[in-house]
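what's the 3D shape of this:
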Amino acid sequence: MSVVTRGGHLSCADCGKSFKATWGQGPHLCHEPDNTEPEDKPICLDTGVQCPECGKKVRTPQSLEDHMRTHTGDRPFVCKDCGRRFVERSGWRQHMKIHTGEKPYKCQVCEKAFLRSHHLKCHLTTHSAKKEYSCSECGKEFGFKSSLDLHLRTHSSEKPYHCNVCGKSFNTQRNLRVHTKLHTNEKAHQCGDCGLKIGDLGALKIHLRTHTGERPYHCTVCGSRFIRLAHLRNHQRTHTGERPYKCTECDKSFTQSGDLVKHKRIHSGEKPFECPECHRRYTSSGDLGKHRRSHTNLRPYTCQECGKSFRLSGHLKTHMLTHTGEKPYSCPNCLRRFARSHHLSGHVAKCR
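All right, here's what the predicted structure looks like:
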């Protein structure tokens, strides 16, 4: 697979790429040591084997076979402890370490141990002040180019991973994997309060906070509390004034990438989310979800004080003010305070 060129460099016989030493060529070529079949000889990553479904290139026919399962949904490797299924044997092996408690990757600086090698690599960047890769849009720095590439999708709204069942798109492969479980009902975790099925246990834990009222992330500036860390980070931009997501059509900017995606549909007129009951269409899945509750009368948000239930989390939040006595809306003229924003609006119109 390689030839020696002038100066002692190694050159890939498939694509001509050259390397200073064999260790440089190693990641470029791949082989299966336990498989001596001719079709599993080392294959050049740049020429590679191409997936007929999505065009992705992988190194070996075996890798292509593993990759094809992401399209077919086949998960032949099963965990005997919890029943979770996996596309690849390597993913199954990594998962089994969760049950055994094994953490083989140890930091030589602080001795913290990790389940996966890439978790250790990410951790090591915390010991180094220098982060080599910087986002040209917002200036955020990353220790790995792959992390930067993933982050850049939040600015471009790129969602390259598509569900073959419903066509919904995602910015990471993990989010697609979690989503596909909803179609297969594969070990979907169900909320005991509202019956919602969620494919990821971590996502279920976050969802349960909408019922319990738990908000573990708080803003150090104004004290507001949030269910998700991402929500806190978005909120903090209201204090800093940062709006990194800009519309190329009208120059309007947003604090969240999702708001930019929804805003762009105003220009395009796109309403991709349709209600199966009445066929009314919406620009966002969130708006469709809120609307669908009008057909089911589902009220998943329950007040822990009095037991009253609501269709929307915002309605529960407003209702909670009746228990706390908090009046967050203040009249700029007479300083009278109100629990609801529309009460303030009505008052301000009369208070001159």
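
alpha carbons only for contacts and neighbour counts from here, please
Noted.

measure the closest residue in space to Cys247 that isn't next to it in sequence to Val261 for me?
Of all residues beyond its chain neighbours, the one nearest Cys247 is Ser253 (6.0 Å), with distances taken as CA to CA, 6 or more residues apart in numbering. From Ser253 across to Val261, the span is 11 Å (CA to CA, to the nearest Å).

same deal with Ser330?
Look at Ser330 and Val261: by CA to CA, they are 33 Å apart.

Compare those two (neighbour count), which wins?
A direct count of neighbours by other CA atoms under 10 Å for Ser330 and Val261 places Val261 higher, at 20 against 16.

That one contacts Glu158, correct?
No. The criterion here is CA atoms under 8 Å, and Val261 misses it with Glu158 at 9.9 Å.

could you pull out the helices for the stretch 251-352 of the chain?
Assignment of helices within the stretch 251-352 of the chain using DSSP state H, counting those that start in this stretch yields the ranges 257-268, 285-296, 313-324, 341-350.

And this one, please, so the two structures can be compared:
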Amino acid sequence: MDSVAFSQLGSLCESNEGHQCGETWSQTANLPVHKSYPTEAQPSECTKCGKASENQQRCHTRQRLCKECGQACSCLSCQSPPMKTQTVEKPCNGQDSGRASATYVKSLSSKKSYECKKCGKAFACPSSFRGHVNSHHEQKTHACKVCGKTFMYYSYLTRHLRTHTGEKPYECKECGKAFSCPSYFREHVRTHTGEKPYECKHCGKSFSCYSSFRDHVRTHTGEKPCQCKHCGKAFTCYSSLREHGRTHSGEKPYECKECGKAFRYPSSLRAHVRMHTGEKPYVCKQCGKAFGCPTYFRRHVKTHSGVKPYECKECGKAYSFSSSLRIHVRTHTGEKPFECKHCGKAFSCHSSLREHVRTHSGEKPYECNQCGKAFSHAQYFQKHVRSHSGVKPYECPECGKAYSCSSSLRVHVRTHTGERPYECKQCGKTFRYLASLQAHVRTHAGA
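Prediction:
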């Protein structure tokens, strides 16, 4: 047998007893996984085609040419589902050609017969068992020359390399959006077709993406298999663990092309970029106010409900959010946990510290598209933008007077309520405005 034929033949399985089971493998990495199957999972002869396989269903879900599109796919050619699973066949539509399987399998038994000999973890599904062994116990031999990351299979390395080259060979025919990974492409296509093949048996919610389905199911089961090695905190999905890990490493891989500012999360970068573009895709249906950040949008929507469950025990003031109450309580306790490394000045909330640091660095990340003026604070930038548009969205409920920023409205409302929140620590005199208190304090200093 020549070398080419030998490489194509791959590895022939030989059991512990020295007998061969007849299965051959094109990748040697698959052989030890196959040999670690329990006895009942070893290959048996298919009654339809006579070929040896772990089960008859797997035998008939190998790569075939699709009759409709002519490409390789995995449509079932016979109905021989195993006793423990129920298979719902989904026909090939051309979009899913080349994927491992177009079937959605629901487990009908909780029995887990596939047990890992190295760590003892058990699985009901042979493919999950194989994936576990490959991911956790097999040697990773393919290394990326750019960053050094290693992979078990060359196909995984090839996919990873696209993160460095920027190559995106999978393009959507509907909208033109391109992807580096076929699985991401398939998931995207479902946003056009509306297909959601993964349904939660606990609550009936459906998903277009299997990973989203899997992570959702864990919210019912309480399973958190992804644990942080640094602090022990556990998560339902690996992506959450990866993002959490950056709080320990300080890594900020997402950088703004406009100003160079880096972020820990892609969502933070997207929200930041909108500060440059002025885009505000999140619009409140009740008042029409628009937001560039989904977090701020959700917070705003709650203000319409009027519900303020978080009340200060000191003064009785109520808030819609626990974070707002926490910051407010510090005005009573005097706690200022966020300290500037440059000058030692301390602040009660992190956002105030972040903006203060810019007075040292000179950073002004918020630039007006109209006149080019730059700002170090988001609120000053937003206020300035309204000076061009003339928009005054903040209206006083008492007299109807409108303002371009919420802080101006808040100060104005005090003329109606009589509130004087700024108190002199030396004499106890109170003031409506912070500037008035600061001017008053100077009279004590000069005395």
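
check contacts around the alignment partner in the second structure of the residue nearest to Cys247 of the first structure.
In the second structure, the position corresponding to Ser253 of the first structure is occupied by Ala374, as judged by TM-score structural alignment. With CA atoms under 8 Å, 6 or more residues apart in numbering as the criterion, the residues that contact Ala374 of the second structure are 364-368, 381.

Which one (most neighbours) among those residues?
Sorting the contacts of Ala374 of the second structure by how many neighbours each has (other CA under 10 Å) puts Tyr366 first, at 24 neighbours.

show me the contacts for it.
275-276, 374-378, 381.

Kindly report the same for Gln94 of the first structure.
With contacts defined as CA under 8 Å, 6+ apart, the neighbours of Gln94 of the first structure are 115-116.

The strand or helix carrying it: which residues count as buried?
Following DSSP states H and E, one finds Gln94 of the first structure within helix 89-100. In terms of neighbour count (16 or more other CA atoms under 10 Å), helix 89-100 of the first structure has its buried residues at 92, 95-96.

And stretch 295-306 of the second structure, by the same measure?
Of the residues in stretch 295-306 of the second structure, those buried by neighbour count under the rule 16+ other CA under 10 Å are 297, 300-301.

try stretch 3-18 of the first structure
If you call a residue buried by 16+ other CA under 10 Å, then stretch 3-18 of the first structure has these buried ones: 10-12, 18.

returning to that earlier point: show the subsequent helix or strand relative to the helix holding Gln94 of the first structure.
Per DSSP H and E, the first helix or strand lying C-terminal to helix 89-100 of the first structure is strand 105-106.

how big is the offset of the next helix or strand after that next one relative to the second structure?
Toward the C-terminus, strand 105-106 of the first structure is succeeded by strand 113-114 as the next helix or strand (DSSP H and E). Its aligned residues in the second structure lie a mean 2.4 Å from strand 113-114 of the first structure after superposition (mean CA distance after the TM-score superposition for the first structure).

related to what we said a few turns ago, mind putting the contacts of Tyr366 of the second structure in TSV, distance to Lys233 of the second structure included?
TSV is the format used below for the contacts of Tyr366 of the second structure (distance: CA to CA, whole Å):
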residue	distance to Lys233 of the second structure
Met275	33
His276	35
Ala374	40
Phe375	38
Ser376	35
His377	34
Ala378	33
Phe381	38
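
Just the buried ones from these?
Buried positions within the contacts of Tyr366 of the second structure, assessed by neighbour count (16+ other CA under 10 Å), are 275-276, 374-378, 381.

mind listing which of those are in strands?
Helix and strand membership here follows DSSP state E; of these, those in strands are 374-375.

Nearest to Ser320 of the second structure among the buried ones among the contacts of Tyr366 of the second structure?
Of all those, Ala378 has the smallest distance to Ser320 of the second structure: 22.2 Å, by CA to CA.

mind listing what that closest one touches?
Shown here is Ala378 of the second structure, whose contacts under the criterion CA under 8 Å, 6+ apart are 275, 366.

gap between the match of Ser253 of the first structure and Tyr380 of the second structure?
Ala374 of the second structure sits 10 Å away from Tyr380 of the second structure when distances are taken as CA to CA.

same check, this time on Ser135 of the second structure
50 Å.

hang on, the earlier thing: now secondary structure and distance to Glu132 of the first structure too, for the buried residues of stretch 3-18 of the first structure, in a markdown table please.
As requested, these are exported to a markdown table (DSSP: H, G, I helix; E, B strand; the rest coil; distance: CA to CA, whole Å):
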| residue | secondary structure | distance to Glu132 of the first structure |
| --- | --- | --- |
| Leu10 | strand | 28 |
| Ser11 | strand | 28 |
| Cys12 | strand | 28 |
| Ser18 | strand | 25 |
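
Let me have the residues you listed in JSON lines, extended by distance to Lys57 of the first structure.
Compiled in JSON lines, the buried residues of stretch 3-18 of the first structure are given as follows (distance: CA to CA, whole Å):
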{"residue": "Leu10", "distance to Lys57 of the first structure": "23"}
{"residue": "Ser11", "distance to Lys57 of the first structure": "20"}
{"residue": "Cys12", "distance to Lys57 of the first structure": "17"}
{"residue": "Ser18", "distance to Lys57 of the first structure": "20"}
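
show me where the stretch 151-300 of the second structure has strands.
Taking DSSP state E, counting those that start in this stretch, the strands of the stretch 151-300 of the second structure run over residues 170-171, 178-179, 198-199, 206-207, 226-227, 234-235, 254-255, 262-263, 282-283, 290-291.

Kindly reformat those strands as a markdown table containing distance to Phe129 of the second structure.
As requested, the strands of the stretch 151-300 of the second structure are arranged in a markdown table below (distance: least, CA to CA, whole Å):
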| stretch | distance to Phe129 of the second structure |
| --- | --- |
| strand 170-171 | 29 |
| strand 178-179 | 29 |
| strand 198-199 | 20 |
| strand 206-207 | 23 |
| strand 226-227 | 17 |
| strand 234-235 | 21 |
| strand 254-255 | 35 |
| strand 262-263 | 37 |
| strand 282-283 | 43 |
| strand 290-291 | 45 |
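
Nearest to Ser127 of the second structure, out of those?
Closest to Ser127 of the second structure of the strands of the stretch 151-300 of the second structure, according to CA to CA: strand 198-199, at 17.3 Å.
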